[in-house]
Every structure is written in C-alpha cells, then in structure tokens.
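> all I have is the shape, not the residue letters:
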C-alpha cells in the first residue's frame, strides 16, 4: 500500500505524514514543483513537469488497487477509484464508488454556473474542524486499505 498525495494545494501534508509514519506506509507527494521534500523516511516528493494536469496524470498512472489517495480534485478521485484505490479529500470526505458520480455531476454543474456568473463564491475556508475530520477519515481509510490488502 502506498499513499498518493495530490500535493500542490494540499493543506493536510503534515497530518498525512503523521498517519503514514504511524502506519509505516510509503507516501508519495506528487506536485508540479515548489514544495520542499517531506521530512519523513516514509515520504518522497515526486515533481512532475509538463502540462496542467501532469501531477494528476502521474498519480492516475501509478496508483493501484489497495493504494490510498488524498485529493480535493474530483476528476482525479474518480480516476483513482476506477483503479481500485481508496481515497479521501483534505476535509475528511471519503471518496467512494457510491458518491463519486454525484460529486462529479455537482462539480460540473457548479463550473457551468460559475462560468455564467450565477455563482461567485467558492468553498468555505479550511479550518481546524476540517483538519480533525481529515485525521479521523484518514485513519478509517488506512484501516480499509489494510483490510483490502489482507
């Protein structure tokens, strides 16, 4: 099992490292540059250059069944789920086969509404409650991934 992190704008990198170290699990922080190497023997920084979604493509190309992913990117979450991985977003929302379709549809609708000017607000600011929800959810994801591997 490996934890893949869509790291460019991830607000829970430190929490991922804590959980990954506790579970002694390899972590790959994938980005397009500008991040420092995570300070953990279990973590590696993967810098992917190229087109806009190069980091997403790299994750989708390397992730597999039983792996774990952390991303707020709904299309990437969909690709990872299709590869058999288990995931969570930085606010603690579990990505599942049951909810990814609705999440994609909502994302696409909101994109269309923003383009027409009907919606101008974005997500609420990330806060301590989100961080706590993430940690709780990440532990559940790690247990589920371990059970899936067994």
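Looks like it arrived, so ask away. What you see is a predicted model; the values in this text were computed from it and never measured. Numbering: from 1, shown residues only.

> when you work out contacts or count neighbours from here on, use the C-alpha atoms and nothing else.
Noted.

> chain center to the longest helix along the chain, what's the gap?
Using DSSP state H, we find that the single longest helix of the chain is helix 128-149. Taking C-alpha atoms, centre = their mean, to the nearest Å, one finds helix 128-149 lying 12 Å from the centre of the chain it belongs to.

> before we move on, what about stretch 80-95?
Taking C-alpha atoms, centre = their mean, the mean C-alpha location of stretch 80-95 is offset from the chain mean by 6 Å.

> now the helices for this structure?
Using DSSP H, the helices of the chain run over 13-22, 54-62, 74-82, 100-116, 128-149.

> residues contacting the longest one, please?
To tie it back to what came earlier, the one meant is helix 128-149. With contact meaning C-alpha atoms under 8 Å, 6 or more residues apart in numbering, helix 128-149 is reached by 1, 12, 15-16, 19, 23, 66-68, 86-94.

> what's the angle between it and helix 13-22?
Calculated by axes from the mean of the first three to the mean of the last three C-alpha atoms, to 10 degrees, helix 128-149 forms an angle of 30 degrees with helix 13-22.

> take the one below as the second:
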C-alpha cells in the first residue's frame, strides 16, 4: 500500500504531517504536482513532476494508485475516480471520502460550479485551522494503523 498526494493544492502544514508520518511508518509516499517543490530527504518520500495541464497530475495518480492505497486530495472528481479503484481518499481537512458520500460531494461541487458560472459569488473554503490539521493527522494515523 502507498500514499499518493495531489500536491499542487495541498497546504504546507498538511505536507509536513504527511512527511513525518511517511518516515515514521516507513510508508511509500509520492507527491504529484505540475510545479517544483521541496521534499525532505527520505527513502520513503518521492516527488513526480508532471507537465502543466488540466488534470495531468490527477490522471497520473488514477493510473498509478492501487486498491488499498490512500490518496490525499481536495479534488472531488479525483477522489471519486480513486474510490472506484478501491483506494481511500482523504482531504487535507481530514474528511474521508467514501462510496457513501462521494456522489453527494460531486453533486454539491457541480451545483456550486453552476452558480459561479452564472455569476453568483460563492464563498471559498475557510482557511485551514488547527482542528482541520488535527483531524487530518488523526485520519492518517488511523489508515496507517489499519494497514
């Protein structure tokens, strides 16, 4: 099993939690992004840089992730695709996406996209807070303990 990180939009504090957990658990962890980023020296953490373009990083994760892997992403369509492959998907705020809740999340995402495209302003996500970071760390620890 492995951890895949949709790293383009992953907040730095969440990456730091992932780095520490990957080394502690000796878990293969791969960050995927279309821009360069620093990762700590570790035999368990890898970085894959992809070309810029719509869903290029997401597509690589979908192709390479295997059943039982954990995918960390705030991208709901990506989460849906990897759940269909038998992966688990966790967002940076600690919410676990499941077969039971992903369709509702996709519908809400599409609804808000429709509102924005018709000119209605919607609020963005609230800033990441300490509770979010703790919830994320707890869910990551649960996954690591189960494997």
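Right, received. Where do you want to start? Computed from a predicted model, the values in this text were never measured in an experiment.

> just give the TM-score of the two.
The TM-score (TM-score structural alignment, normalised by the length of structure 2) is 0.93; 145 aligned residues with a C-alpha RMSD of 1.3 Å.

> rewinding a little: quick one: which of the helices of structure 1 is nearest residue 38 of structure 1?
helix 13-22 (7.9 Å; C-alpha to C-alpha).

> now do the closest one: which elements does it pack against?
Helices and strands touching helix 13-22 of structure 1, by 3 or more C-alpha pairs under 8 Å, 6 or more residues apart in numbering; DSSP states H and E, are strand 26-31, helix 128-149.

> which bit of structure 2 covers that helix?
Aligned by TM-score structural alignment, helix 13-22 of structure 1 falls on residues 15-24 of structure 2.

> so how far does that stretch sit from its counterpart in structure 1?
Mean deviation of stretch 15-24 of structure 2 relative to structure 1 after superposition (mean C-alpha distance after the TM-score superposition for structure 1): 1.1 Å.

> just give me how far that stretch sits from the chain centre.
Relative to the chain's own centre, stretch 15-24 of structure 2 is displaced by 14 Å; criterion: C-alpha atoms, centre = their mean.

> got it, and stretch 68-86 of structure 2?
From the chain centre to the centre of stretch 68-86 of structure 2 is a distance of 8 Å (C-alpha atoms, centre = their mean).

> so that stretch aligns onto which residues of structure 1?
Per the alignment by TM-score structural alignment, stretch 68-86 of structure 2 matches residues 66-84 in structure 1.

> identify all contacting residues around the matching stretch.
1-7, 10, 56, 59-60, 63-65, 85-90, 95-97, 100, 103-104, 107, 141-142, 145-146, 148-149.

> any of those buried? List them.
For the contacts of stretch 66-84 of structure 1, a burial check counting by 16 or more other C-alpha atoms under 10 Å picks out 1-7, 10, 56, 59-60, 63-65, 85-90, 95-96, 100, 103-104, 141-142, 145.

> still on that earlier bit, could you dump the helices and strands packed on helix 13-22 of structure 1 into CSV and include distance to residue 113 of structure 1?
Shown next, in CSV, are the helices and strands packed on helix 13-22 of structure 1 (distance: least, C-alpha to C-alpha, whole Å):
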stretch, distance to residue 113 of structure 1
strand 26-31, 29
helix 128-149, 26
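
> quick one: which of these is nearest residue 52 of structure 1?
strand 26-31 (10.9 Å).
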